[in-house]
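Q: quick one: sequence and predicted model below, then my questions.
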Amino acid sequence: MLALAFLTALAADAAPQRTADPHKPTHNNGPIALTVPEIRRLFGAVFHPPTMPTARLLHWSNWRRHHQATARHSHYQRRATDESAG
């Protein structure tokens, strides 16, 4: 439980400020903020070094978060279109 609280605090500290309306996200082309599972995975890679180089591990993490940001943007865009039509 203490480890989960630590990871949650790290994720909250790394997260950018949110807008007041959750359906109107900030327009940011960067990756999503670090999540608890992503921080946990990165810490695991530090303490149990993977078979791949660290640069590749960090590149993969950055690519994954960019992909998630693109998916989030598409989701919000579709939701806004559905709400205006309905």
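A: Thanks, I have the structure now.

Q: C-alpha from now on. contacts and neighbour counts both.
A: OK.

Q: how far does stretch 41-55 stretch from start to finish?
A: Start and end residues of stretch 41-55 are separated by 15 Å (Cα to Cα, to the nearest Å).

Q: please identify the buried residues of that stretch?
A: 42, 45 (16 or more other Cα atoms under 10 Å).

Q: centre of the chain to that stretch, how far?
A: Its chain's C-alpha centre and that of stretch 41-55 lie 18 Å apart, by Cα atoms, centre = their mean, to the nearest Å.

Q: same check on stretch 56-70?
A: 9 Å.

Q: for Pro31, which non-adjacent residue is closest in space?
A: His66 (4.1 Å; Cα to Cα, 6 or more residues apart in numbering).

Q: one more to weigh against that first structure:
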Amino acid sequence: MSLTCLVKVAGSRWKVEETFQTEKGLAGLDEHQVRRYPSWVRWVTLAMLAHAFLAVLRADEHVNASEPEDLIPLSCNEIQRLFLTLIVQPVHATAHRLSWSDWRRRHQARARACHYRRQAATI
């Protein structure tokens, strides 16, 4: 086996690990109490479907980014937050939640720009 192949395999392992970590946080992959195999398979399938839903929405957002310059594109975490607050548990008005999301994303864009400026100044 060549060194290139080994590096490729090792790199793909990290992608899998990152996906599992993301699914644990976003889709509740780790919130199931395994009692029987069929229920575990159903739970994992639903968690992976939820993660795929978030990933497709995020990819679509990044391709069709028509947001202003001072907002970062929607992340999977932000899509999950909006989905939960607008659809699952609508406590506040939709306009309030959307303006809160805009504020958070604008703040993240400013923080990222400052971070990049600081990194460029230290090099």
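A: Thanks, I have the structure now. Just so it is clear, the model here is predicted, and its values are computed rather than measured.

Q: tm score of chain vs chain?
A: The TM-score (TM-score structural alignment, normalised by the length of structure 1) is 0.75; 73 aligned residues with a Cα RMSD of 1.8 Å.

Q: mean distance, the longest helix along structure 2 to its aligned residues in structure 1?
A: Ranked by residue count and defined by DSSP state H, the top helix of structure 2 is helix 94-122. With mean Cα distance after the TM-score superposition for structure 1, helix 94-122 of structure 2 departs from structure 1 by a mean of 0.3 Å once superposed.

Q: which helices and strands does that helix pack with?
A: Other elements packing on helix 94-122 of structure 2 under the criterion 3 or more Cα pairs under 8 Å, 6 or more residues apart in numbering; DSSP states H and E are helix 76-83.

Q: how close does the helix it packs on sit to structure 1?
A: With both structures laid over each other, helix 76-83 of structure 2 and its partner residues in structure 1 are 0.8 Å apart on average (mean Cα distance after the TM-score superposition for structure 1).

Q: what does that helix correspond to over in structure 1?
A: The aligned range for helix 76-83 of structure 2 in structure 1 is 36-43, by TM-score structural alignment.

Q: what's next to the matching stretch, contact-wise?
A: 7-8, 10-11, 61 (Cα atoms under 8 Å, 6 or more residues apart in numbering).

Q: what's the farthest-apart pair in those residues?
A: Spatial extent of these (Cα to Cα) is set by the pair Thr8 and Ser61 at 18.0 Å.
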